[in-house]
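Visitor: Pasting the sequence and the predicted coordinates here, then a few questions.
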Amino acid sequence: MASRKSGKPASAKPAQPTAPKYLDAKRGVANWTQATEWLRVRGIEDIECITPDFAGVARGKMMPSSKFTSNTSLSLPSAVFRHTISGEYPEETGDFRYDPLDGDLKLVPDLSTLSVVPWETDPTAQVICDMVTTKGEPVSYTPRNVLKKVVELYTARGWKPVVAPEIEFYLVAQHEDPDYPLKPPRGRSGRTITGGQSYSIAGVNEFDELVDDIYDFSDKQGLEIDTLIHEEGPAQLEINLRHGDPVELADQVFMFKRTIREAALKHGMYATFMAKPMQQYAGSAMHIHQSVVDAKSGKNVFSKADGEPSEAFFHFIGGMQHYVPRALVMMAPYVNSYRRLTPDMACPVNNAWGYDNRTTAFRVPHSEPVARRVENRLPSSDANSYLALAASLACGYLGMVNGLVPSDPAYKTVNEGSVDLPRGLLEALSLLEGEPAFAEMFGQEFINTYVGVKRGEFETFMQVISPWEREFLLLNV
């Protein structure tokens, strides 16, 4: 019925204002004003301000959300990026040096990474931070900045790299004594999982509740899983991520590792990203699919207008073949990593390439021209995602700008016989620091610091007497 005074329907009500879209975002806001509101509507009490160290371990500080949004200055000592995986500080050698004052580096939150921490009982959020000096300049040797530097080199050429990582990992039974070999956990059937489960749906179903938590935790953080499969090893799974910007994908791998570990702990087991956790089974890789598009047109520069592969495509592969062995230590960063890189263990030990040939280091999957890409199958899952992506993209970039020509593609198995890669950590480190082109790509300070830390880790490893030495040397030499 119409109102006699206004002529408008008596039931009409004023329109309710709609909430800004950013308040519904699961991941990322544009500015501090949005961040304050985003935290408020979720009742967030604490914030984890984190950054990846060389190992990809989350370092940082936790604080109340009210302090986070009050323009508080956050700092970490520079020594955080100079200690080994075992928490020790190597001696200064060669060009590896400490800041004599151990001065502060500042954490600068990247608000585009803001998300909840779904496994915490109290309302908690997390944000990935970049590292800058007290003068506000990027710290050149920190992993996220190293990757950004490589991406900027592409940008300067009018290119935009696109990546899609695939991360393998094992689930293992919990135990406290590192002297004993790892064992697979029991699945929902109550039986210990065995090998030979590649692509088995039943193998994945053994861990249904865990997988559900991984999906749930990931969704709440705005992390996008493409597919999840069971790999060849017992309780070995693989998560594939959707393709996108390298820094964003490195962030996602960084967060996925935390997520998967937390989900596994909730179910009474460990998730490990060791390259070779069990000696009789295949290791775990972090395969990286890579393409390059024109920044203006968005077209894949690996394909010509007629759909055939371009010169840039072949030069990218030429760069991978020439430079990846020299940068391998950024993709295989530990002594254990080289246990994975052995013949006849479902892992390439060469620098060959081929079309849909999984025995090569650099595989070109079958695809439409718009999706033409190169898969780097050498990185192991223990690698820091920022450094592995930086190294792989840098090698392809050098091939493109220098016009490197690849070998002929391999049309047969090339994973037998000799190993065409560094066989150990020290050899790989020497190749990294001996390549002049890497100083421009990664920065000399990064190379000096990374090599110093890794040599320190090797010296720590050499202090440990292995079961092999006790078994074969004790009474025979």
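Guide: Received, thanks. Just so you know, these numbers come straight off a predicted model, no measurement behind them.
Visitor: Could you use CA atoms for every contact and neighbour count after this?
Guide: Fine.
Visitor: Is it correct that His289 is in contact with Asn376?
Guide: Yes: with contact defined as Cα atoms under 8 Å, His289 reaches Asn376; the gap is 6.3 Å.
Visitor: Of these two, which one has the most company?
Guide: Between His289 and Asn376, Asn376 has the larger neighbour count (other Cα atoms under 10 Å), namely 26 against 23.
Visitor: Any figure for the gap between the residue positioned nearest the centre of the chain and Met274?
Guide: Central residue of the chain (Cα atoms, centre = their mean): Ser385, 2.3 Å from the mean position. Separation of Ser385 from Met274 (Cα to Cα, to the nearest Å): 14 Å.
Visitor: also this one, for the comparison:
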Amino acid sequence: MKQTPAAAQSYMEANRLDEVECMIADLPGIARGKAVPATKWERMQKFHLPNSIFFQTITGGWGEAAGDEGFTEPDMVLYPDLSTATAAPWADDGTLQVIHDAFDQKGKPIPYAPRNVLKRVVELYAKEGWTPVVAPEMEFFLVARNVDPAKPIEPMMGRSGRPAAARQAYSMSAVDDYGPVIDDIYEFAEIQGFEIDGITQEGGAGQLEINLRHGDPVKLADEVFFFKRLLREAALKHDCFATFMAKPIEGEPGSAMHVHHSILDSEGDNLFTGPNGGETDAFFQFIGGLQTHLPSVVALMAPYVNSYRRYVRDHAAPINLEWGRDNRTTGLRVPISDPASRRIENRLAGMDCNPYLCIAASLAAGYLGLKQELWADKSYRGDAYDGEPDLPQGLGAALDLFDGNTDMQEVLGPEFTRVYSIVKRAEYEEFLQVISPWEREHLLLNV
């Protein structure tokens, strides 16, 4: 118990521990695992799950990704990371959640487990004497309950009863409109030991943003993974849904997961800032790596067909990889900061991404920029929506770029990239079998 965080210990002191949820994130970022009685968990040092959880599509179908050994579903060995233990404060009985790491039966990390992918990239930085630091921003919608897939998604009605009242970006009244849900978000986060840097109203009806404090990439990815569940549970308490779809509502802006990056050297100083406070070669090389390599990992940051509906000109999401200082129209933004806090914001990822894979991909692109000494284009001045789009226009095109970047495959892991591509292509083929309302409306009698 002493190996668990202080917040988990406080929760266990105040609640009789009844159950422990042993979990791991699959490729979409869904929590998979087992719930076990606390008395059994106290005696457990590991548990097992079949490796096939990583071959499953978002619909419950399967990609043929098992490899030469065939689809035999061998067990993985999962070991708890007790530093991740946190309460499930919405549960009726005392419940802890614990993230596990996946290994094969010979003790080697499972290469396509998302948390292992991120750890692999962080270790590459460590070998250079660098410590990456990230800060994610989470955008999401609170929407009315929707149990009919044929029905359009609608914003949750707040206390005012007017959706337009919740479309005022940065409005405090709009935040107050969803006060009871937000109160539970704060309460759950406090019990779980998560530090929220702020909650703001975004530009969409019922769209909110939560910023997290900067820190270790694996720890922050864990928090986003936990936060998605926290937000869903808080919303359900108030008869609404929290959705992380990249573009859930027609005519409204999409939801992003912007990621801020900086790197500390072996002395703990910002690698992007020189002795006199200026921007270093590493700063421009990191941006150069993002500009060069991010197109090939858009398939990780925009992992679904819906994700590409977010990349719309003049609609609060980037259409290219220009970079600029304090410019929210560019895909890569350098926020206002003092020299010690200099950082680079990647605005590409949608909130529908797996946080482990998104952060791994973004750090991998920056890492390649540093190692290959790539150089950033000239900073963009003005409205970057006036520039040409240079992002893939759909999941199929994104996967083609993903398959073609061998440098990125080596950083993320060849076995991971093989499995991911197979599973996502299987998922894309599933989508292509569905006939949309648009097709029925405009093609049925007109073609």
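Guide: Perfect, thanks for sending it. In this text, all values refer to a predicted model and were calculated from it rather than measured experimentally.
Visitor: TM value for the aligned chains?
Guide: Superposed pair, TM-score by TM-score structural alignment, normalised by the length of structure 2: 0.97. Supporting alignment: 447 aligned residues with a Cα RMSD of 1.8 Å.
Visitor: re the thing from before, got a list of what the residue nearest to the centre of structure 1 touches?
Guide: Listed by Cα atoms under 8 Å, 6 or more residues apart in numbering, the contact set of Ser385 of structure 1 reads 56, 250-251, 253-254.
Visitor: Aligned counterpart of it in structure 2, please.
Guide: Aligning on TM-score structural alignment places Ser385 of structure 1 opposite Pro355 in structure 2.
Visitor: same check, this time on Phe442 of structure 1
Guide: So, by TM-score structural alignment, Phe442 of structure 1 is matched to Leu412.
Visitor: Now its match: closest residue in space that isn't a chain neighbour?
Guide: Of all residues not flanking Leu412 of structure 2 in the chain, Val117 sits nearest, at 6.1 Å (Cα to Cα, 6 or more residues apart in numbering).
Visitor: List only buried entries from the contacts of Ser385 of structure 1.
Guide: Burial by neighbour count, 16 or more other Cα atoms under 10 Å: within the contacts of Ser385 of structure 1 this picks out 56, 250-251, 253-254.
Visitor: re earlier: does the match of Phe442 of structure 1 really touch Val121, like I thought?
Guide: Yes: using Cα under 8 Å, Leu412 of structure 2 is in contact with Val121, at 6.6 Å.
Visitor: what ranges do the helices span in the stretch 201-350 of structure 1?
Guide: 201-205, 208-220, 246-266, 311-327, 337-340 (DSSP state H, counting those that start in this stretch).
Visitor: Which strand in structure 1 has the most residues?
Guide: Looking across structure 1 with DSSP state E, the single longest strand is strand 159-173.
Visitor: Output the residue interval of structure 2 matched by it.
Guide: Under TM-score structural alignment, the alignment places strand 159-173 of structure 1 onto residues 130-144 of structure 2.
Visitor: just stretch 322-333 of structure 1 next, same as before
Guide: Per TM-score structural alignment, the counterpart of stretch 322-333 of structure 1 in structure 2 is residues 292-303.
Visitor: which other residues reach that stretch?
Guide: Contacts for stretch 292-303 of structure 2 (Cα under 8 Å, 6+ apart): 308, 348-350, 352-354, 357-358, 361-362, 365, 368-369, 391-392, 395, 398-399, 401-405, 408, 424.
Visitor: do the same with stretch 66-84 of structure 2
Guide: 3-5, 22, 45-52, 55, 64, 97-105, 110, 222, 419.
Visitor: Kindly report the same for stretch 21-40 of structure 1.
Guide: Contacts with stretch 21-40 of structure 1, where a contact means Cα under 8 Å, 6+ apart, come from 41, 65, 69, 111-116, 125, 219-222.
Visitor: Pull out the buried residues from those.
Guide: Neighbour-count burial (16+ other Cα under 10 Å) applied to these gives 65, 111, 113-116, 125, 221-222.
Visitor: mind listing which of those are in helices?
Guide: Ser65 (DSSP state H).
Visitor: and the buried ones among the contacts of stretch 21-40 of structure 1 as CSV, adding distance to Val163 of structure 1?
Guide: Shown next, in CSV, are those (distance: Cα to Cα, whole Å):
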residue, distance to Val163 of structure 1
Ser65, 33
Leu111, 22
Thr113, 18
Leu114, 22
Ser115, 22
Val116, 25
Ala125, 27
Gln221, 20
Gly222, 18
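Visitor: mind listing which of the contacts of stretch 292-303 of structure 2 are in helices?
Guide: 357-358, 361-362, 365, 368-369, 395, 398-399, 401-404, 408, 424.
Visitor: If you rank those residues by neighbours, which is first?
Guide: In terms of neighbour count, Cys358 stands highest of these at 29 neighbours, by other Cα under 10 Å.
Visitor: count of residues packed around the closest residue to it other than its chain neighbours?
Guide: Distance criterion Cα to Cα, 6+ apart; nearest residue to Cys358 of structure 2, sequence neighbours excluded, is Met301 at 5.3 Å. If you count neighbours by other Cα under 10 Å, Met301 of structure 2 ends up with 25.
Visitor: Kindly report the same for Val147 of structure 2.
Guide: If you count neighbours by other Cα under 10 Å, Val147 of structure 2 ends up with 8.
Visitor: gap between it and Asp383 of structure 2?
Guide: Val147 of structure 2 is 40 Å from Asp383 of structure 2, where distance means Cα to Cα.
Visitor: can you tell me which residue in structure 2 aligns to Leu432 of structure 1?
Guide: Match for Leu432 of structure 1 (TM-score structural alignment): Phe402.
Visitor: show me what contacts that match?
Guide: Taking Cα under 8 Å, 6+ apart as the test, what Phe402 of structure 2 contacts is 295-299, 421.
Visitor: same deal with Val419 of structure 1?
Guide: By Cα under 8 Å, 6+ apart, Val419 of structure 1 lies in contact with 342-343, 349-350.
Visitor: so which helix or strand takes in it?
Guide: Per DSSP states H and E: Val419 of structure 1 is located in neither a helix nor a strand.
Visitor: Map it onto structure 2.
Guide: For Val419 of structure 1, the aligned residue in structure 2 is Pro389 (criterion: TM-score structural alignment).
Visitor: Make sure Glu388 of structure 2 is actually in contact with Pro318.
Guide: No: contact criterion Cα under 8 Å: Glu388 of structure 2 and Pro318 do not qualify, at 10.9 Å.
Visitor: Compare these two (neighbour count), which wins?
Guide: Shown here are Glu388 of structure 2 and Pro318; by other Cα under 10 Å, Pro318 has more neighbours (26 against 12).
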